[in-house]
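Asks: I'll drop the sequence and a predicted model, then ask my questions.
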Amino acid sequence: MTTPVHSDVVVVGAGISGLVAARRIAEAGYRVRVVEARDRVGGRTLNADLGDGQVAEVGGQFTGPGQDAIQRVAAELGVTTYATHDTGTHLLDLGGRIRPWSVSEPWIGPAASLSFLAAQRRLNRMAATVPPHEPWRAPRAREWDAETLGGWMRRHVPVPRARVLLAMAVRAVWAFEPEDVSLLHVLACVNAGDGLQRLMRTRDGAQQDRFTGGSQRISELLADGLPEPPLLRHPVRRVVQDGTGVTVHTGPGTLLRADRVVVAVPPQLAARIAFEPRMPPGREQLLARSPQGTALKYLAVYDEPFWRAAGFSGQVASDRAPVASAFDNTPPAGRPGVLLGFAVGGPARRLLELPPPVRQERVLASFARWFGERARTPRQVIVGSWSEEEWTRGCYAGYLTPGAWTAHGHLLREPHGRVHWAGSETATRWIGFMDGAVTAGERAAAEVLTATAARPAPVGARDGRSG
């Protein structure tokens, strides 16, 4: 029989949320062990090596005003930020026409512009009534949770071009379609993210800054600071509770024994873990109704950011598949030049049905349409296909379908006995963002520390034995 490895707390998942939780628990003097299915730390953040010490981010990368938690943790680790390239002409590719564009002044014709801005204001007003920590308690929660955002748009955004632009924004911000998601869920996310304008913008918005050295560096430094390194390539299969603690069963056959467990993985992955005793039926339903967004991220690498000399910022918003939005992802040194293209939502689903070489050809055709034929021949293409990644199953984050918040939302953060929940989907600020991952990890750590302080530590947890 395998001898369990003893700790005070086991954290499942070595993304930002799990590692922040582990760091806070370790700082309080408890022995904590992190287990991770992947062969690396970082979760939905991942750096790609561009050579000469330069990196580009294949996963989550942006931060901005109001995202104080992730920036605080980065500062604790000595990771600085720099501005996303925002100089030059932004482009809007809408209805077959390419034109200059400003998110701050979204001019698409008088009627469409007014309709779009009116929808923004109305959604912001509605969102202000939805408490992000308890969306089900909003005054109109049942009404808003009973319909999709798409249904609301058809009734309240009368100008077709304005609806198209709003759908483009929804895909870019959350990687799902308006028809996929509960209106209440979107309103909670809007409130948690300081309004639609901030979620959509680069300057003074959620895409304003990037982390020097790439966002995965935050997880790497968090892991390096733990007393015991994470156990990689250890997918968790079962979590068994009894009267004295919890046993975590991993794929290689390792057993981990602890007083408490923090599960910090996306909802679809949490649903694949066997819990004994079983989770409450309502929480199982909640996970079943929490699909992931669909996103592919293409990084086209060139010798230099040639589009800058032509006066372009590299930023594009488009209604033409497959690329919905683009950014200049060049590292701060200025070379190599990197164009970032997001395929998200429905267009990403359709792209995934094609062979990878065809996908790449179509993405580069989008870049060439905007920036000229030189964009068609990068020296390297790096792809983040998160829906095809076994231990992610989608990006950017999980979201709730209609009816889930009001039926089961109260169970989202409710501990299951000795099992606590983290991950950016459980956040109450910047839901689905790296910032939300930090606050969710800190909240779960606080729950564990409160519960652990109220009872004696398990035998062997802090007497030097690690199994």
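Replies: Sure, I can see it.

Asks: all contacts plus neighbour counts: C-alpha atoms, from now on.
Replies: Will do.

Asks: residues touching Leu269, list them.
Replies: By C-alpha atoms under 8 Å, 6 or more residues apart in numbering, the residues touching Leu269 are Trp391, Thr392, Arg393.

Asks: same deal with Met434?
Replies: Ile16, Gly60, Thr63, Ile70, Ser424.

Asks: nearest to Val363, of those?
Replies: Among the contacts of Met434, Gly60 lies closest to Val363 (C-alpha to C-alpha), at 19.6 Å.

Asks: doesn't the closest one fall inside a helix?
Replies: No: per DSSP: H, G, I helix; E, B strand; the rest coil, Gly60 lies outside any helix segment and is coil.

Asks: same list, the contacts of Met434, but as a markdown table with distance to Pro357 please.
Replies: Formatted as a markdown table, these follow (distance: C-alpha to C-alpha, whole Å):
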| residue | distance to Pro357 |
| --- | --- |
| Ile16 | 32 |
| Gly60 | 24 |
| Thr63 | 32 |
| Ile70 | 36 |
| Ser424 | 32 |
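
Asks: now those: which count as buried?
Replies: Among those, those classed as buried by 16 or more other C-alpha atoms under 10 Å are Ile16, Gly60, Thr63, Ile70, Ser424.

Asks: need the strands for the stretch 201-350 of the chain, in chain order.
Replies: Taking DSSP state E, counting those that start in this stretch, the strands of the stretch 201-350 of the chain run over residues 209-211, 236-241, 246-250, 255-258, 260-263, 274-276, 295-302, 312-318, 325-328, 337-344.

Asks: put this beside the first:
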Amino acid sequence: MDERSAQQVAQTADTPPTRRQFLTMVGALGGAAVMYQVMGMMGMAHASPYAGKIDLGSAPPNTKVLVLGAGIAGMVAAMELRDAGYEVEVIEFRDVAGGRCWTLRAGDTYEELGGFVQTVDFAEGNYFNPGPWRVPYNHYGILDYCRRLGVEMEALIQINNNSYLHSATKFDGKPIRYREINSDFRGHISDLLSKVTNQGLLDEVLSDADKTNLLAGLRTFGGLDADNAYLQSNNASARRGYERAPGGGVDGAPIANDPIELSTLLDSGLWRSLATSEALNGSMPIFQPKGGMDMIARAMAANLGDLVKYNKRVIRINQDDSQVTVTYQDMDNGGAEVTTTAPYCVCTIPFSILSKIEHDFSDPLWEVIDSMYYASSIKVGIEFKRRFWEEDEHIYGGTTYTDLPIAQISYPSNDYLSNKPGVLLAAYAWGATAYQFSSMAPEERIQRTLDFGAQIHPQMHDEFKAGVAVAWHRVPWTHGCYGQWRDKEAQYQDAVAMDRRVVMAGEHLSYLPAWMEGAVLSSLDAITRLHAVATANAGEQ
């Protein structure tokens, strides 16, 4: 790396940076991963505020609460309200609980909007999570419920140095091991910063002792040689990999390979994916329930028992000064209309669905409901006859990122080294790409996923066994993946406020959208406020 490049980077540092400017520079040079680490050390990045099991106290005597929706938010509300002594009735549209906490297994049938029907033809024991698929270690709330309900968890490998980063137009379309891009990006940055330091361009902000420690740290961080350079060496290859790996016998000596040139690396854009799995909600360790994500929903539903009424389609929500009246169609009884009432209601129905239900909510709340749209997403799970990513390419868990429309491939973090078929999350994309996939029949979505995936794993076509493709705008109970605000800053308080006798809850009413933790925290906050109102009203009677 030439010194002129180092000087150009340093020319913008004429005055000591502000905290915001410093973080911006860190993010620009090191990416979001380094920036989040620095924010954590500065006390600016925070984990979930969950502080342990909630204690509502005692419910007012003979007080009932309707809970609309048996997703994570609804079931958390129902369990905690019941434990406080409330009479609880949960109304659920589907024939199972969980909402977006959903798993598809062998023999399951799924019908989406538009009439496409998919039957899952996986091997017994294999599964696919169309919705949530990860539980970060710092999502303390949902993990606490897993602990309390006995949901068995296992590690999910998010970052794997042996997986790939891929661009269809760079490196002749060949996938590059994650470790090579990661090591070379860190190495070149460390090389550059070492030159800046040795040129004295940081003398105004670093003491001699600071510079000595920084250079030592950069040699370790970047795999630099004794001259603080990132070049072909065993030191660098111990991270990025060897031309010939260390072995035994006559030819056991390792041979180092050449790092990717900085300009080539930057032009590839592959470094953009390095921080994807290291943000606060994506850094290791990450967990998954053994057997599928819906093990969480199943445990909650079992805890609630017959408090949950399934196959009930809410069509009307009204309230007056004393009660909430909910009308639903009983799909187990030919769609007959049934009315149920309670003094209070927790509504966890996604706003994408709630906007189509007759109600008399306040104008500010209705404005939020009506204006919130739901993100598009496509997830494709494909089962292969053998685990070729392990057998042929030595990839055990982790994620490959690509600029192809499939966006990423996630490798299973279970059943390693087994001879049974394995399921890949073979596509997980958002935005315009998801809309395009949504317009296709499921069979075409799967075929397109195989065609794109084969550019990374050529074995895909020959090893294909079965697949299922979930386009979230076609999911009947959500019409999208997660809530997106028109103006969150202006609208948020109107949405979370108690609307006479109804309070809303769900991931869309949190600052952790799309995560189950957001649903948990929103629900606990909602029922705390509902309980305060119910207690105050009871005291006035």
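Replies: Here it is on my side, so go on. Quick caveat, the model's predicted, so the values are computed rather than measured.

Asks: now what about the TM-score between them?
Replies: Remark: TM-score between the superposed chains equals 0.72 [TM-score structural alignment, normalised by the length of structure 1]; 373 aligned residues with a C-alpha RMSD of 3.1 Å.

Asks: just name the closest of the contacts of Met434 of structure 1 to Phe312 of structure 1, please.
Replies: Looking at those and their distance to Phe312 of structure 1, the nearest is Thr63, at 22.2 Å (C-alpha to C-alpha).

Asks: does that closest one touch Asp209 like I think?
Replies: Yes: counting by C-alpha atoms under 8 Å, Thr63 of structure 1 sits close enough to Asp209 to count as a contact (5.1 Å).

Asks: distance of the aligned residue in structure 2 for Phe433 of structure 1 relative to Ile255 of structure 2?
Replies: Alignment note: Phe433 of structure 1 maps to Trp515 in structure 2; criterion TM-score structural alignment. According to C-alpha to C-alpha, to the nearest Å, Trp515 of structure 2 stands 45 Å off from Ile255 of structure 2.

Asks: and those two? Which one has more around it.
Replies: The neighbour count for Trp515 of structure 2 versus Ile255, taken as other C-alpha atoms under 10 Å, is higher for Trp515 (24 against 16).

Asks: residues in contact with the more buried one?
Replies: Contacts of Trp515 of structure 2 by C-alpha under 8 Å, 6+ apart are Pro132, Glu507.

Asks: circling back to that earlier point, out of the strands of the stretch 201-350 of structure 1, the one nearest Phe116 of structure 1 is which?
Replies: For the strands of the stretch 201-350 of structure 1, the distance to Phe116 of structure 1 is smallest for strand 312-318, at 15.0 Å, taking C-alpha to C-alpha.

Asks: tally up the residues packed near Gly539 of structure 2, please.
Replies: Considering only other C-alpha under 10 Å, Gly539 of structure 2 is surrounded by 9 other residues.

Asks: which SSE is it in?
Replies: Counting by DSSP states H and E, the element that carries Gly539 of structure 2 is helix 516-540.

Asks: the equivalent of Tyr127 of structure 2 over in structure 1 and Pro331 of structure 1, how far apart?
Replies: Structural correspondence for Tyr127 of structure 2 with respect to structure 1 (TM-score structural alignment): Val55. Val55 of structure 1 is 7 Å from Pro331 of structure 1, where distance means C-alpha to C-alpha.

Asks: picking that back up, sort out for me which of the buried ones among the contacts of Met434 of structure 1 are in helices.
Replies: Members of the buried ones among the contacts of Met434 of structure 1 lying in helices (criterion: DSSP state H): Ile16, Ile70.

Asks: what's the closest of the buried ones among the contacts of Met434 of structure 1 to Ala444 of structure 1?
Replies: Proximity of those to Ala444 of structure 1 was ranked by C-alpha to C-alpha; the top entry is Ser424 with 11.4 Å.

Asks: ok, the aligned partner of the closest one in structure 2 to Ile349 of structure 2 distance?
Replies: Here Ser424 of structure 1 is matched to Glu507 in structure 2, going by TM-score structural alignment. Glu507 of structure 2 is 11 Å from Ile349 of structure 2, where distance means C-alpha to C-alpha.
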